[in-house]
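Colleague: quick check, what structure comes out for this input:
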Amino acid sequence: MTTDAADKPRAMEEEAPPGMRRVPGGAFQMGSDAHYPEERPAHRVVVDGFWMDATTVTNDQFAAFVAATGYATVAERPLDPAQYPGAQPELLVPGALVFHMTDGPVDTRDISRWWRWTPGAQWRHPHGPGSDLTGLGDHPVVHVAFEDAEAYARWAGKELPTEAEWEFAARGGLDGAEFVWGEELAPGGVHLANTWQGPFPWRNFEADGFTGTAPVASYPANGYGLHDMAGNVWQWTTDWFAARHAADPAKPCCAPQNPRGPAMEESFDPRQPQVRIPRRVVKGGSFLCAPSYCRRYRPAARHAQMVDTGMSHIGFRCIRRDPQNVQGKQKP
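Modeller: Coordinates of the predicted model:
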């Protein structure tokens, strides 16, 4: 990895924003040719330096935002039937998708076996009506749609990262490594992220100590001082999803700087071609990622997420760019 030498002196002169860590600018190998098709092709990218939240946003932090602004999340708002033609009336109520462990082995091609649309599920009630945030104040907030994450970021005077910024930060200086911490999933048998151990989605052996979300910073930070850049909850980025990364430029010297994804009109998930709702990229994997089902607890991994849907394994963290680094700004 090549870092921006000028970034370090400048960062040392700046006062670190509370709860944030400095991510130096530099070049790195983004994506992977060895795993899922959407991670290809691996290619060189350059990003400017920025500050990033050391952890994902917690329930306590999100509650402070809601108390200050009166904000209502997408999962709390009535649905417009005109936007969901043909939908069953019982589904057109405020709610979110909640994970339910199955009683035994199921066809993992059918996600409806473990995801249930749950009326009343939202960030305050993560498992649906009757559940609450008791004991979960330091856990990542979930059931936040993209615009909810953006609203929090604006209130906090921050932004959401691009996919390239997020991946650069997740690697923590280990350019090309398989995982955030190195080359082994559990070096020496030690679990370094909150993921799923066992046959998904019906048995979790809890070898890492958790079945659902874990308190933020339960695992060691990466090389940039950032916790939970793998597992626990997926994290929103501002890039629209495309089925593949853009190809490397013809000239090796011309690596894209502060790249962004495709236009919204070009965004769709090839696994669901009939669903034309635009999707943003989420990164990092979650507590539901298992070697037998979803090996997306790697910095190169990416997933398409519909912008209007909250789920019990998606959260976010924010960044703060240097004022002069306008290249990283994203178009709506």
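Colleague: contacts and neighbour counts: CA atoms only from here.
Modeller: Noted.
Colleague: tell me where this structure has strands.
Modeller: Secondary structure of the chain (DSSP state E): strands at 2-3, 20-23, 26-30, 43-47, 50-53, 95-99, 115-119, 234-240, 279-283, 303-306, 314-315, 319-321.
Colleague: and of the ones you listed, who's closest to A169?
Modeller: strand 20-23 (6.2 Å; CA to CA).
Colleague: how far out from the middle of the chain is the closest one?
Modeller: Offset of strand 20-23 from its chain centre (CA atoms, centre = their mean, to the nearest Å): 17 Å.
Colleague: run this one through as well so I can compare:
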Amino acid sequence: MEPTKSCCAASREQHKSDAGVSQAELPETVTTGRPYPKEKLIHIKGGEFQMGTNTPDGFPSDGEGPVRTVSVDDFMISPYAVTNADFQAFVQDTGYMTDAERFGWTYVFHLLVSEETQKKASNVAQQTPWWIVVEGAYWAKPEGPDSTIEDRLNHPAVHISWNDAAAYCAWSGTRLPTEAEWEYAARGGLTGKTYPWGDLLKPDGKHMCNIWQGKFPVKNNASDGYISTAPVDAYEPNGYGLYNVSGNVWEWCQDWFSPSYHRTTSSTNPIFREETGRRSMRGGSYLCHRSYCNRYRVAARSSNTPDSSSGNCGFRVVADVN
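Modeller: Got it, this is the predicted structure:
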């Protein structure tokens, strides 16, 4: 199966009418301000695992395979994606402005935008018109100026670019996971399974993650309980205690993205370090659907430019074991 255009990969490259900001205009590097409490992280014991997939459900051009034996060292990982409350504390402490704020716009899924905001929006992402360019939207106003996060403080922070996630990590004394660490932890100790819980998407008819239910991109019947993001502790955790590593929001990783990842990186603590212009993302989001973007599988990969942001993109943090 070859990938179609990804519903989840709206990039600033797709909105050519905005010149954006240069890297030189970004704020100075954020320094450690409030170390992330180690007691809130899960200690993942290192070891070997089978990384990637060779199944027909995979996207070969994404570089999901070939399957190989990979080993990682011990590390600590958050059981949850970084929440709105977490990111709010960071911003209040540092005054940090996200890429969405500096550009003045970000991408919001069309069904989540109010009629008033939609009237003011004049642009959409090229090739993926369900992504609307909304001026004034950012992490604290995720659907535009007339929205709020006050009732979603325990939901994942969204409209977070890779640059923003890296800044939060610098402040909290953490880092982003490598793709190998992310997949090792997401598998929860299972070998070769499609999802963090097994091979069936809905075992015994039970929803296990927050993905699209209905006909993409026009109707989401939200039978899993959510039309947009879910709380970070929704659904059951995997075998290692991680929540929502399938669906909900895409999660940034350290690596630069390359389809040759599995063929060129080391089998020990692999990481793709050669700059490619795009950073890796894992896990899929609430917009993923088998008919269009079947990337909520644990081996699936995607990418975006480091300055891109959208309403389904967040992150979780890891830390080294001292």
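Colleague: overlay them and tell me the TM-score.
Modeller: Here the TM-score for the pair of chains, by TM-score structural alignment, normalised by the length of structure 2, is 0.80; 270 aligned residues with a CA RMSD of 1.8 Å.
Colleague: picking that back up, as a markdown table, the strands of structure 1 with mean neighbour count would be great.
Modeller: As requested, those are exported to a markdown table (neighbours: other CA atoms under 10 Å):
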| stretch | mean neighbour count |
| --- | --- |
| strand 2-3 | 15 |
| strand 20-23 | 23 |
| strand 26-30 | 22 |
| strand 43-47 | 22 |
| strand 50-53 | 23 |
| strand 95-99 | 25 |
| strand 115-119 | 18 |
| strand 234-240 | 28 |
| strand 279-283 | 26 |
| strand 303-306 | 22 |
| strand 314-315 | 26 |
| strand 319-321 | 21 |
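Colleague: quick one: closest of those to E165 of structure 1.
Modeller: That would be strand 43-47 among those, by CA to CA, at 6.4 Å.
Colleague: which residues sit against that closest one?
Modeller: Identification of contacts with strand 43-47 of structure 1 by CA atoms under 8 Å, 6 or more residues apart in numbering yields 25-31, 164-165, 168, 247-248, 255-259, 328.
Colleague: is it true that R321 of structure 1 touches D53?
Modeller: No - using CA atoms under 8 Å, R321 of structure 1 is not in contact with D53, being 11.7 Å away.
Colleague: can you pull the contacts of the residue nearest in space to the middle of structure 1?
Modeller: Residue closest to the mean C-alpha point of structure 1, counted by CA atoms, centre = their mean, is Q235 at 1.5 Å. Counting by CA under 8 Å, 6+ apart, Q235 of structure 1 makes contact with T56, V282, K283, G284, G285, I314, G315, F316, R317.
Colleague: relative to E163 of structure 1, how far out is it?
Modeller: From Q235 of structure 1 across to E163 of structure 1, the span is 10 Å (CA to CA, to the nearest Å).
Colleague: which neighbours do the two have in common?
Modeller: Common contacts of Q235 of structure 1 and E163 (CA under 8 Å, 6+ apart): V282, K283.
Colleague: one step back: and the contacts of Q235 of structure 1 as JSON lines, adding distance to V98 of structure 1?
Modeller: Converted to JSON lines, the contacts of Q235 of structure 1 look like this (distance: CA to CA, whole Å):
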{"residue": "T56", "distance to V98 of structure 1": "20"}
{"residue": "V282", "distance to V98 of structure 1": "18"}
{"residue": "K283", "distance to V98 of structure 1": "19"}
{"residue": "G284", "distance to V98 of structure 1": "19"}
{"residue": "G285", "distance to V98 of structure 1": "16"}
{"residue": "I314", "distance to V98 of structure 1": "11"}
{"residue": "G315", "distance to V98 of structure 1": "14"}
{"residue": "F316", "distance to V98 of structure 1": "17"}
{"residue": "R317", "distance to V98 of structure 1": "21"}
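Colleague: quick one, what contacts W131 of structure 2?
Modeller: By CA under 8 Å, 6+ apart, the contact list for W131 of structure 2 reads A10, Y107, V108, F109, H110, V124, A125.
Colleague: re the thing from before, could the strands of structure 1 go into CSV alongside distance to T73 of structure 1?
Modeller: Shown next, in CSV, are the strands of structure 1 (distance: least, CA to CA, whole Å):
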stretch, distance to T73 of structure 1
strand 2-3, 38
strand 20-23, 25
strand 26-30, 32
strand 43-47, 31
strand 50-53, 21
strand 95-99, 10
strand 115-119, 14
strand 234-240, 15
strand 279-283, 18
strand 303-306, 15
strand 314-315, 13
strand 319-321, 21
